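In: for reference, the sequence and a predicted model appear below.
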Amino acid sequence: MKRLAVYCGSASPEDPRYLALAREVGTTLAQRGIGVVYGGGRLGLMGAVANGALEEGGEVIGVIPEALVNSEVANHNCTELLTVSGMHERKARFTDLSDGFVTIPGGVGTMDELWEAMSWAQLGYHQKPVGLLNAFGFFDHLVAFNAKMAEVGFVRPAHQGILIAEETLPTLLDAMASYEPHTPIFRMKAEDL
């Protein structure tokens, strides 16, 4: 994996563990020679991921919608800052530029990015690993919800391994590196659906 898209929040929670985690993610990816593709912001967890990677000499590509650049939240310290027209183009660029996706704590936008990466993998728009760093149990309920969808039958058996959830970054990166792509819906026969 040469580059990973990192999905995370632009907020700075009161609990300092979240910003420290984000910085650690950026630092670790840079130390492993993995470039960061992220939302291009300088605030919150986004800024911490970018700063961690940049301080270690890593590549950081920010992809930010024009409206947010104009709000003065863009991180102009990135290796490369790409300005796009909107959120749809932003997520498409994340997919084009990265070899996989890592989601760390965040809010609604972060969840949108995660679910789209999973949905696109399920359909066959990409065959890249989709990782979830479940630090501090932040995503316990989401992991349980994903399991519930599978249990009820809304996630086919062939797609139940798309989401790779781990509690530590090294374990997650190792699991992502050994990810075996599944059969996407686009290649399934009607009787398999």
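Out: Received, thanks.

In: okay, CA-based contacts and neighbour counts for the rest of this
Out: Fine.

In: V36 belongs to a strand?
Out: Yes: membership of V36 in a strand is supported by DSSP: H, G, I helix; E, B strand; the rest coil.

In: contacting residues for it?
Out: 3-6, 26, 29-30, 50, 53, 58-61 (CA atoms under 8 Å, 6 or more residues apart in numbering).

In: put this next to the first one:
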Amino acid sequence: MAAICVFCASSNAIDRQWLDLAAQLGKALGPRGHTLVSGGGRVGMMGAVADGARAGGAHTLGVIPQSLVDLEVADTQADELIVTTDMGARKNLMIDRSDAFITLPGGLGTLDELFEVWTTATLDLHRKPIILLDPAGFYEGMWGWLAGLADTEFIRRPALAQVTTVSSIEAALDAVERGTRH
């Protein structure tokens, strides 16, 4: 049983396939005994993963900065909703309250969160599994670019091994449960 932080897009202008992926991941958490930790929003993939988690019987913890509460996008249905002063405090609390991280497709905010947990893992500040759930090749270009950075030693090869890339929800949850970091 793990508290799994899911990073994903919060935009409403998302293709249905990504909303469905988020909802399916959320729904898969409950039967496996996991808790969802999310960015505390009710829109886009973030809202879909939270709704899916509740539909699957998972406990949901949302962490949201006051500025987004003020925009009325907070997931007020969350079992626990924590309001922070800013985005930095939000990320720190999400990292602290999570046992593992799964990243779905997303934009700048999602990448920021992924790189934050990945960087802190490379500095050995935590040993929590980091999973990139990429069923449709969304991150292939980024991953190729990062591998090229390892070829030039801007990134150490062991850092690449700290992220497990999978193509299915089941594989993502299996990786979390195994506690793998490769």
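Out: Received it, and whenever you're ready, just let me know what you need. As the structure is a computational prediction, the values presented were derived from the model and not from experiment.

In: what's the TM-score for these two chains?
Out: Once superposed, chain against chain, the TM-score is 0.94 (TM-score structural alignment, normalised by the length of structure 2); 182 aligned residues with a CA RMSD of 1.5 Å.

In: if we go to structure 2, which of the contacts of V36 of structure 1 are intact?
Out: Using both residues aligned by TM-score structural alignment, their matches' CA atoms under 8 Å, structure 2 keeps these contacts from these: 3-6, 26, 29, 50, 53, 58-61.

In: now do stretch 154-164 of structure 2: everything it contacts.
Out: Outside of stretch 154-164 of structure 2, the residues within contact range by CA under 8 Å, 6+ apart are 118, 121-122, 129-132, 146-147, 149-150, 175, 180-182.

In: re earlier: most neighbours, which of the kept ones among the contacts of V36 of structure 1?
Out: A50 (34 neighbours; other CA atoms under 10 Å).

In: on the three-state scheme, that residue is what?
Out: Following three-state DSSP, we place A50 of structure 1 in the helix state.

In: the contacts of stretch 154-164 of structure 2 in helices, which ones?
Out: Judged by DSSP state H, the contacts of stretch 154-164 of structure 2 include 118, 121-122, 146-147, 149-150, 175 as members of helices.

In: ok, those residues vs R90 of structure 2, which is closest?
Out: W118 (16.4 Å; CA to CA).

In: residues touching the closest one, list them.
Out: W118 of structure 2 is in contact with 130, 162-163, counting by CA under 8 Å, 6+ apart.

In: give me the PyMOL select line for the residues you listed, limited to the buried ones.
Out: Buried residues among these (16 or more other CA atoms under 10 Å), as a PyMOL selection:
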select buried, resi 130+162+163
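
In: among the contacts of W118 of structure 2, which lie within strands?
Out: 130, 163 (DSSP state E).

In: I figured K27 of structure 2 was touching G52, is that so?
Out: Yes: if you go by CA atoms under 8 Å, K27 of structure 2 and G52 touch, sitting 4.3 Å apart.
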